[in-house]
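Visitor: need the 3D shape of this:
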Amino acid sequence: MASAPQLPLFYNGLEPLSSQQHGDWKIRGQDTAPFLVGQHAIPVTVEEFPLVQRFMPIVFSMGDDAIPLALMGLNEGVNVFVDDAGKLGENIYVPAYIRRYPFMLARLRPEADELSLCFDPSANMLGAFDEGEPLFAGDQPSEATKQILGFNETFEQAGLRTQQFMRELREMDLLMDGEVTIELQGAPQPFVYRGFQMVNEEKLANLRGDQLRKISQSGMLPLIYAHLFSLALMRDIFARQAERSGTPAPVELPTF
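Guide: Below you'll find the predicted structure:
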């Protein structure tokens, strides 16, 4: 995900972090995430499924290169977990994709083998500030930068394991187009949400013994069920949207 040629979600640009150019820069803490406002679907890794499924539905994007997504809203432009300033609600799990911003590992050239620590230059949490954690100690990365690099390396490794999980789902033909129908008393018709993929429970139940044993031993099976159990939260997200701005209109989730 990090090495894709197009800019990922949230990022307006990418610049490599350098002691020559950013030697006097600091990173300061933020109590809001304005880049989250209006973002309703956030990529997640398989390691996060057990925690994410307690708070948000986990679905898969459309297309052959599908990725797991945590839904923070059912309609495009709606995030029920942040206020208008981007302040996150308390006692929720914040996906690692959000926590790594404004940093990420990326290839500086398409032919490069190594990934470099880069950042979004439009982010207002980095700069030559008087306050904050220094990014460098002389010409060497500071302890804060080493921790940031470590987190991003762990995230990249989790992304590779997530890609493998998705390959396995496709090879076993377990994904299908998803649809969630929510009926409200007094509504003239149900609210139907489409535009995502989900695991086909019928195909999962009919897997051969060797296939079922394989995904059980590999750890895939509990991840699949975490996804399936999380879909019940669609109704909770729907209710939160209705409380915030009236009953949401049924729409297709955008293709990622």
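Visitor: please make it C-alpha for all contacts and neighbour counts, starting now.
Guide: OK.
Visitor: all strands for the stretch 101-250 of the chain, in order.
Guide: For the stretch 101-250 of the chain, the strands defined by DSSP state E, counting those that start in this stretch occupy 103-106, 116-119, 126-127, 133-134, 136-137, 140-141, 175-177, 180-182, 191-193, 197-199.
Visitor: tell me how many other residues crowd residue 188.
Guide: Counted by other CA atoms under 10 Å, the residues lying close to residue 188 total 8.
Visitor: what sits against it?
Guide: By CA atoms under 8 Å, 6 or more residues apart in numbering, residue 188 lies in contact with nothing.
Visitor: with the one 4 residues further on instead?
Guide: The neighbours of residue 192, taking CA under 8 Å, 6+ apart as the test, are 179-182, 250-251.
Visitor: what of residue 10?
Guide: Residue 10 sits next to 35-36, 101 when contact means CA under 8 Å, 6+ apart.
Visitor: against residue 248, how distant is residue 154?
Guide: Residue 154 sits 37 Å away from residue 248, going by CA to CA, to the nearest Å.
Visitor: who has more neighbours, the two?
Guide: Neighbours were counted for residue 154 and for residue 248 using other CA under 10 Å; residue 248 has more, 17 against 12.
Visitor: how far away is the residue nearest to residue 32 when sequence neighbours are not counted from residue 233?
Guide: Nearest non-adjacent residue to residue 32, counting by CA to CA, 6 or more residues apart in numbering: residue 87, 4.4 Å away. Per CA to CA, residue 87 is found 21 Å from residue 233.
Visitor: next: residue 168.
Guide: 25 Å.
Visitor: for residue 22, same thing?
Guide: From residue 22 across to residue 233, the span is 43 Å (CA to CA).
Visitor: need the strands of the stretch 101-250 of the chain in TSV (columns: distance to residue 91).
Guide: Below are those laid out as TSV (distance: least, CA to CA, whole Å):
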stretch	distance to residue 91
strand 103-106	24
strand 116-119	28
strand 126-127	27
strand 133-134	26
strand 136-137	33
strand 140-141	32
strand 175-177	31
strand 180-182	26
strand 191-193	27
strand 197-199	27
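Visitor: now the second one, please; I'll put the structures next to each other:
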Amino acid sequence: MASAPQSANLPLFYKDLMPLNSRDHATWRARGLDKAPWLAEQHAVPLTVEEFPQAQRFYPIIFASGENPVPLALMGLNDGVNVFVDAEGKPEAPIYLPAYVRRYPFLLAKLSPDSEELSLCFDPTCDIVGDFSDGEPLFVDGQPSEATKNALSFCESFEQAGQRTGAFVEELQKHDLLMEGEVAIQQPGIDQPFVYRGFQMVNQDKLREVRGDVLRTWNQNGLLPLIHAHLFSLELLRDIFAKQVALGKGPEGATIPGTTNAPVNA
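Guide: Purely as a prediction, here's the structure:
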């Protein structure tokens, strides 16, 4: 799922990638943060299927438009608007932060297109990892520290979850269950509703037509509850709309921008 760290193909949040190694980063440290500045103006974040049960309590779960859709946690209806964090990326209230957000600035990536091995890399443009006097050391006596081991383990788990997410989406596509989404939101005092498009969702009519043996298999392997979590979460679109209006960032258009070909990882 990872690819060569080329600037033209960097995933969401990442401005550059550098392989982590004990030679160049022997004295470097990683700082802990209570905010995510890189999230402040991001309205949609990739999501893995393991996160659906928790994420659906806070965010509408949609699918990006295009041939290779990925699940997205929707944090705002307009580009540059995130109703869950302040201007510095600090959550306004306790929320579930997607693993994609928590993974930054680390990432597993191939160092060359021909390589099969994934290496732990990081974004050197951030202020989380660097040659600081504070923070957790990345190496101790030339060996990866606990902080580095934890980062590697988290990234490995994320890659595995990404593979399971890809299989989930493939199953939806196999049964032609994804359709172009549309939601109309009526605002008091305005005659015409705001109609949002530009994303994909599960077609409930086609879901009702799926054979019983298939549904039974989906129920046994946990896929059916994921579909229901996605469908139930769509009711939160109206909550997002209301939060934007309350913040004075009311919708300006009828398309959820930036939901086409959103990168789920490197």
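Visitor: what's the TM between chain one and chain two?
Guide: Overlay of the two chains. TM-score (TM-score structural alignment, normalised by the length of structure 1): 0.97; 256 aligned residues with a CA RMSD of 1.2 Å.
Visitor: returning to that earlier point: next, the contact list for whichever residue in structure 2 pairs up with the residue nearest to residue 32 of structure 1, please.
Guide: The alignment partner of residue 87 of structure 1 in structure 2, by TM-score structural alignment, is residue 90. By CA under 8 Å, 6+ apart, residue 90 of structure 2 lies in contact with 34-37, 40.
Visitor: ok, 10 Å please
Guide: By CA atoms under 10 Å, 6 or more residues apart in numbering, the contact list for residue 90 of structure 2 reads 33-37, 39-40, 84.
Visitor: out of these, which end up buried?
Guide: Among the contacts of residue 90 of structure 2, those classed as buried by 16 or more other CA atoms under 10 Å are 36-37, 39-40, 84.
Visitor: looking at the strands of the stretch 101-250 of structure 1, which is buried most?
Guide: With neighbours taken as mean count of other CA atoms under 10 Å, these reach their highest mean count in strand 103-106, at a mean of 24.
Visitor: looking at structure 2, where would I find the counterpart of it?
Guide: Mapped onto structure 2 using TM-score structural alignment, strand 103-106 of structure 1 spans residues 106-109.
Visitor: picking up where we left off before, which one of residue 168 and residue 233 of structure 1 has more residues nearby?
Guide: Legend: neighbour count by other CA under 10 Å for residue 168 of structure 1 and residue 233, higher for residue 233 (17 against 14).
Visitor: can you pull the contacts of the alignment partner in structure 2 of that one?
Guide: Using TM-score structural alignment, the partner of residue 233 of structure 1 in structure 2 is residue 236. If a contact means CA under 10 Å, 6+ apart, then residue 236 of structure 2 has 56-61, 74, 242 as its contacts.
Visitor: mind listing what the alignment partner in structure 1 of residue 205 of structure 2 touches?
Guide: Taking TM-score structural alignment, residue 205 of structure 2 has residue 202 as its aligned residue in structure 1. By CA under 10 Å, 6+ apart, residue 202 of structure 1 lies in contact with residue 174.
Visitor: the helix or strand harbouring residue 99 of structure 1 vs structure 2, mean deviation?
Guide: Assessed by DSSP states H and E, residue 99 of structure 1 sits inside helix 96-100. Taking mean CA distance after the TM-score superposition for structure 1, the mean distance separating helix 96-100 of structure 1 from the aligned residues in structure 2 is 0.2 Å.
Visitor: list the buried residues for that helix?
Guide: Buried positions in helix 96-100 of structure 1, judged by neighbour count with 16+ other CA under 10 Å: 96-98, 100.
Visitor: also stretch 163-176 of structure 1?
Guide: Under the neighbour-count criterion of 16+ other CA under 10 Å, stretch 163-176 of structure 1 has 163, 165-166, 169, 174-176 buried.
Visitor: residue range for that stretch in structure 2?
Guide: With TM-score structural alignment as the criterion, stretch 163-176 of structure 1 aligns to 166-179.
Visitor: pull the residues that contact the matching stretch.
Guide: So stretch 166-179 of structure 2 is contacted by 1, 48-49, 63, 65, 67-71, 160-162, 164-165, 199-207, 210, 214, 218, 223, 226-227, 264 (CA under 10 Å, 6+ apart).
Visitor: and the nearest residue to residue 183 of structure 1 once chain neighbours are set aside, how far from residue 50 of structure 1?
Guide: In space, and not counting its chain neighbours, residue 183 of structure 1 is closest to residue 190: 4.5 Å by CA to CA, 6+ apart. Here residue 190 of structure 1 is placed at a distance of 30 Å from residue 50 of structure 1 (CA to CA).
Visitor: the helices in the stretch 1-150 of structure 1, which residues?
Guide: 19-22, 49-52, 96-100, 143-171 (DSSP state H, counting those that start in this stretch).
Visitor: would you list the buried entries among the contacts of residue 236 of structure 2?
Guide: With burial judged by 16+ other CA under 10 Å, the buried subset of these is 56, 58-61, 74, 242.
Visitor: which one is the residue sitting nearest the centre point of structure 1 nearest to, not counting chain neighbours?
Guide: For structure 1, the residue nearest the mean C-alpha position is residue 43 (2.1 Å; CA atoms, centre = their mean). Nearest non-adjacent residue to residue 43 of structure 1, counting by CA to CA, 6+ apart: residue 69, 4.4 Å away.
Visitor: counterpart of that neighbour over in structure 2?
Guide: Under the alignment by TM-score structural alignment, residue 69 of structure 1 pairs with residue 72 in structure 2.
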